[in-house]
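In: give me a 3D structure for the following:
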Amino acid sequence: MSILRSLDPPHARHGEGDRPAQPGGGGASTVRRARSLRRTMSLPEVLLWQRLRGLDHLRFRRQHPLGRYILDFYCPAARLVIEIDGESHNRGNRPVHDMVRDAWLTERGLRVIRIAAVDVLRNPDSVAAAIARAAQPLHHPAAPGGPPPHAGHGEDRQGRAP
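Out: A predicted model of the protein is given here:
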């Protein structure tokens, strides 16, 4: 079973930055809270951050404020959110709260991947490698000066019969 859990539809999670900064969300207090969380990251977050920041081809942000939430890690180029889930994420009303949070992120075109903190602690290198694979685009852009895409494969016909 994969250590990465991509959410489509979203599943439960509640993290350190899930509390709204203001009734309308976002704002200066969310940014201040994100800065504070960067200084007090959990051990699994620190281990993963050490590896993610070493990836040459991808740029991640840690404890990134977005709206009224703070994302554990965010890769803007891939529109990918990485959340590290500890044991407390399955308790109380957190699953419902997390479904609302993840739905909000998904509605904005972001892909959310949840990783159990224990998986990061067991093998942070494998987790980072799996994240790097998940952040890669499905299709690579054509090389400059290269040939155009092949016509007639169906995807460019927009409903026309062959």
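In: use CA for all of it now, contacts and neighbours both
Out: OK.
In: looks to me like Ser6 is in a helix.
Out: No: note on Ser6: no helix contains this position according to DSSP: H, G, I helix; E, B strand; the rest coil, which reports strand.
In: and the helix or strand containing His97, what's buried?
Out: Take DSSP states H and E as the rule and His97 turns out to sit in helix 94-107. When burial is assessed from 16 or more other C-alpha atoms under 10 Å, helix 94-107 yields the following buried residues: Arg94, Pro95, Asp98, Met99, Val100, Arg101, Asp102, Ala103, Leu105, Thr106.
In: need those in JSON lines (columns: distance to Ile131).
Out: JSON lines is the format used below for those (distance: C-alpha to C-alpha, whole Å):
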{"residue": "Arg94", "distance to Ile131": "25"}
{"residue": "Pro95", "distance to Ile131": "23"}
{"residue": "Asp98", "distance to Ile131": "21"}
{"residue": "Met99", "distance to Ile131": "22"}
{"residue": "Val100", "distance to Ile131": "23"}
{"residue": "Arg101", "distance to Ile131": "21"}
{"residue": "Asp102", "distance to Ile131": "18"}
{"residue": "Ala103", "distance to Ile131": "21"}
{"residue": "Leu105", "distance to Ile131": "18"}
{"residue": "Thr106", "distance to Ile131": "18"}
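In: to compare against the first, here's another:
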Amino acid sequence: MTADVEGDYVFVRYDKKIIPLARGLRRNMTPEERHLWYDFLAKYPVRFQRQKVIDRYIADFYCFEAALVVEIDGGQHYCGGSPDYDQRRTECFGKLGVEVMRFTNPEVRRSFNRVCCEIDSRIVRKLAKDIPEPPGFLRELTDS
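Out: Alright, predicted model coming up:
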């Protein structure tokens, strides 16, 4: 794992061989990833990327400005060697200064607004500044 530091920015080298896999994952997102992307992250005022290659791993969603990865875990993340693999990924991201937030598919389906509010809250805290007006449903949640 290597990174170049330039000012306040860390540029991470990545494994170019897995870019085609990341592109395929972008085209074939799970319903929960699609929901989070199209109904929240794609419109969020701080830019997110989906299926972003970082080092030798692919993050579901990545916000460079906040150094934050958002992972949506399906059932496959809880069996076999997946928990160990997820831990190694999280450790790798952590060494690069990138924080990881994890949510399960059921959380995204059943508590979508809460998931969005948690992501928004974490970004606001990490950036320690006001973010332009949030998407409509977040305003509605905070107004009620």
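In: Provide the aligned range in the second structure for the helix holding His97 of the first structure.
Out: Helix 94-107 of the first structure falls opposite residues 82-95 of the second structure when the two are matched by TM-score structural alignment.
In: mean per-residue distance, the matching stretch to the first structure?
Out: Stretch 82-95 of the second structure, aligned to the first structure and superposed, deviates on average by 1.1 Å (mean C-alpha distance after the TM-score superposition for the first structure).
In: what residues does that stretch touch?
Out: Met1, Ile54, Tyr57, Gln76, His77, Glu99, Val100 (C-alpha atoms under 8 Å, 6 or more residues apart in numbering).
In: just give me the match in the first structure for Phe61 of the second structure.
Out: Under the alignment by TM-score structural alignment, Phe61 of the second structure pairs with Phe73 in the first structure.
In: how far away is the nearest residue to that match once chain neighbours are set aside from Leu48 of the first structure?
Out: In space, and not counting its chain neighbours, Phe73 of the first structure is closest to Arg62: 4.5 Å by C-alpha to C-alpha, 6 or more residues apart in numbering. Using C-alpha to C-alpha, to the nearest Å, one gets 10 Å for the distance from Arg62 of the first structure to Leu48 of the first structure.
In: how about Ile82 of the first structure?
Out: Computed as C-alpha to C-alpha, the Ile82 of the first structure to Leu48 of the first structure distance reads 10 Å.
In: common neighbours of these two, please.
Out: If you check Ile82 of the first structure and Leu48 against C-alpha under 8 Å, 6+ apart, no residue is contacted by both.
In: ok, which stretches of the second structure are strands?
Out: Taking DSSP state E as the criterion, the second structure contains strands spanning 3-6, 9-12, 49-54, 57-63, 68-73, 99-104.
In: mean shift between the fifth one and the first structure?
Out: Looking back up the chat, that one is strand 68-73 of the second structure. Strand 68-73 of the second structure versus its aligned partner: 0.4 Å mean (mean C-alpha distance after the TM-score superposition for the first structure).
In: now that strand against strand 49-54, angle please.
Out: Here strand 68-73 of the second structure runs at an angle of 110 degrees relative to strand 49-54 (axes from the mean of the first three to the mean of the last three C-alpha atoms, to 10 degrees).
In: same deal with the fourth one?
Out: On the basis of the same axes, to 10 degrees, strand 57-63 of the second structure is oriented at 130 degrees to strand 49-54.
In: what's the mean deviation for strand 57-63 of the second structure versus the first structure?
Out: For strand 57-63 of the second structure, the mean distance from the matching residues in the first structure following superposition reads 0.4 Å, by mean C-alpha distance after the TM-score superposition for the first structure.
In: same question for the third one.
Out: Following superposition, strand 49-54 of the second structure is found to deviate from the first structure by 0.7 Å on average (mean C-alpha distance after the TM-score superposition for the first structure).
In: between the strands of the second structure, which gets nearest to Pro31 of the second structure?
Out: With respect to Pro31 of the second structure, and counting by C-alpha to C-alpha, the nearest of the strands of the second structure is strand 68-73 at 10.5 Å.
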